[in-house]
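Trainee: A structural model of the following input is requested.
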Amino acid sequence: MIAVEEQDGIWTATIDRQAKANAVSEDMLVRLSEIAEAAARPGAARLLILTGAGKVFSAGADLAEMQTGLATSPSWERLSSAIASLPCLSIAALNGTVAGGAIGMTLACDFRVAAPGAEVFYPVMKRGFLPQPSDPARLTALVGPARARRVLLAGERLGAQTALDWGLYDRIAEPGALREAAMELADHALAATPEHVAAIKRMIP
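Mentor: Predicted structure coming up:
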């Protein structure tokens, strides 16, 4: 359910569980974390792209597993932390809607490129769960506190254009051009040494 492609230092991890709108299970979270942690090793990835198969990036937590504790699993934070601490560039290529806990892994990426239909919503208030510990701060850093409140407290659903206008998305591209858009954003980093990329990333809060 998690496919990984590695070519010339560019790693692409694809969530592929289309029958369940790419909802994420505990096992899938662990696998994604392992991929991000492996990508951080010296000489491994120079770029990590996270994407989904089909028309949805991810509907968030698997509903059946939410009843057994998935919503509060530490694996969500393990994944977000692994992505955020990557020395290489990380880009979320959002082929469609991203919802709930799946937002955390995208917030942890350096950039987010999205298809025109890639809506964002984080229904933690409605569901009765707290967001992942690091998500509010990362969301606020991107969109500001007032807009973060609208997402987390009011449950506002954002269309792709609004997410772009707010600074949550960096670019919008047609689904077939998402990888091209990601590669354009990564162009300078891929031309630099891994040490230079890591050094600049460390300078950005």
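Trainee: alpha carbons only for contacts and neighbour counts from here, please
Mentor: Will do.
Trainee: Pull the contacting residues for Glu156.
Mentor: Phe121, Tyr122, Arg150 (C-alpha atoms under 8 Å, 6 or more residues apart in numbering).
Trainee: one more time with 10 Å
Mentor: Val120, Phe121, Tyr122, Pro123, Arg147, Ala148, Arg149, Arg150 (C-alpha atoms under 10 Å, 6 or more residues apart in numbering).
Trainee: Could you also give me the structure for this next sequence, so I can compare it with the first?
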Amino acid sequence: MTAPLRFDIADGIATITYNRPEKLNAMTPGMADLMWDAVRRCNAADEVRVVILTGAGRAFCAGSDISELDRYATAWNFRNRPEYCDALRALLKPSIAAINGYAFGGGLEMALSCDIRIAAGTARFAAPEIKLGWIGGGGMTALLAHSVGPSNAAMMVLTGDPVDAAQAADWGLVSEVTAPEDLLARATEIATAIAARAPIAAETARENLKAAFNMPLERAIAYERDLQAICFATEDAAEGRAAFAEKRQPAFRRR
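Mentor: Sure thing, here's the model as predicted:
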């Protein structure tokens, strides 16, 4: 059988590919376990400096496989299941969602959980759970409100209707829209640039971005200054200054 999730590492970039194209890459509990395994591998591997997430076929991910949901004996069991969006948010490395097609439900939540989102022109985005009688539970409302604003978030979660890639870019849901055939190359180009940066600084920067949404302004600025001091004390920061003085490319070693 074909693995429902592929994991590859090359040149400091880990690529996680959802690989159930015949089911629009809908997530099963088994795939959630594989997501947790992939995230643990990325976190533990110093050679992984950035992670790309994408889907096989015409979907990024259509969310949870609805046919699997009746396996939970109670709503409480469902509430406490291993969550694939939680796995992605446990990732310590910078992440890029290369959204090649449908990003619906949990697929949209996974895209929103990535640091950078780019989309093919064929991508579609939706929070369709309301059409089935429930709402998203992997961060949908909070993450959408931060990304597209409260009114646009309300439009998506209350209607469940999809928006296309151009609308997503206009709302700030994605940073760029590319031709489908150029999507992975562009994601790799961005990932390569990030992988060349000081990895401790890159990981610290993404933690600082999270803090910006969760702290009052003055606390967030003070926290940023603390994180800056931590980065400044690393060997990589000394190497960056030396490389600048010597007019050469720095060789960062994650120290």
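Trainee: Send over the TM-score of the superposed chains.
Mentor: Here the superposed chains carry a TM-score of 0.90, computed using TM-score structural alignment, normalised by the length of the first structure; 203 aligned residues with a C-alpha RMSD of 1.9 Å.
Trainee: Map the contacts of Glu156 of the first structure onto the second structure and name those still in contact.
Mentor: Compared against the second structure with both residues aligned by TM-score structural alignment, their matches' C-alpha atoms under 10 Å, the contacts of Glu156 of the first structure retain Val120, Phe121, Tyr122, Pro123, Arg150.
Trainee: for the first structure, what spans make up the strands?
Mentor: Here the first structure has its strands, by DSSP state E, at 2-7, 10-15, 47-52, 56-58, 89-94, 97-99, 111-114, 120-121, 171-172.
Trainee: Could you dump the ones you listed into JSON lines and include distance to Gln161 of the first structure?
Mentor: Shown next, in JSON lines, are the strands of the first structure (distance: least, C-alpha to C-alpha, whole Å):
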{"stretch": "strand 2-7", "distance to Gln161 of the first structure": "28"}
{"stretch": "strand 10-15", "distance to Gln161 of the first structure": "23"}
{"stretch": "strand 47-52", "distance to Gln161 of the first structure": "19"}
{"stretch": "strand 56-58", "distance to Gln161 of the first structure": "17"}
{"stretch": "strand 89-94", "distance to Gln161 of the first structure": "13"}
{"stretch": "strand 97-99", "distance to Gln161 of the first structure": "13"}
{"stretch": "strand 111-114", "distance to Gln161 of the first structure": "9"}
{"stretch": "strand 120-121", "distance to Gln161 of the first structure": "11"}
{"stretch": "strand 171-172", "distance to Gln161 of the first structure": "8"}
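Trainee: what number of residues lie near Phe125 of the second structure?
Mentor: If you count neighbours by other C-alpha atoms under 10 Å, Phe125 of the second structure ends up with 26.
Trainee: That one matches what in the first structure?
Mentor: For Phe125 of the second structure, the aligned residue in the first structure is Val120 (criterion: TM-score structural alignment).
Trainee: which residues sit in contact with that match?
Mentor: 59, 96-100, 102-103, 151, 155-160, 162-163, 168.
Trainee: Pull the contacting residues for the alignment partner in the first structure of His146 of the second structure.
Mentor: His146 of the second structure maps onto Ala141 of the first structure when the alignment is built from TM-score structural alignment. Residues near Ala141 of the first structure by C-alpha under 10 Å, 6+ apart: Leu107, Asp135, Ala148, Gly167, Leu168, Pro205.
Trainee: can you redo these as JSON lines with distance to Ile2 of the first structure and neighbour count?
Mentor: Below are the contacts of Ala141 of the first structure laid out as JSON lines (distance: C-alpha to C-alpha, whole Å; neighbours: other C-alpha atoms under 10 Å):
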{"residue": "Leu107", "distance to Ile2 of the first structure": "19", "neighbour count": "25"}
{"residue": "Asp135", "distance to Ile2 of the first structure": "23", "neighbour count": "22"}
{"residue": "Ala148", "distance to Ile2 of the first structure": "30", "neighbour count": "21"}
{"residue": "Gly167", "distance to Ile2 of the first structure": "28", "neighbour count": "16"}
{"residue": "Leu168", "distance to Ile2 of the first structure": "25", "neighbour count": "24"}
{"residue": "Pro205", "distance to Ile2 of the first structure": "30", "neighbour count": "5"}
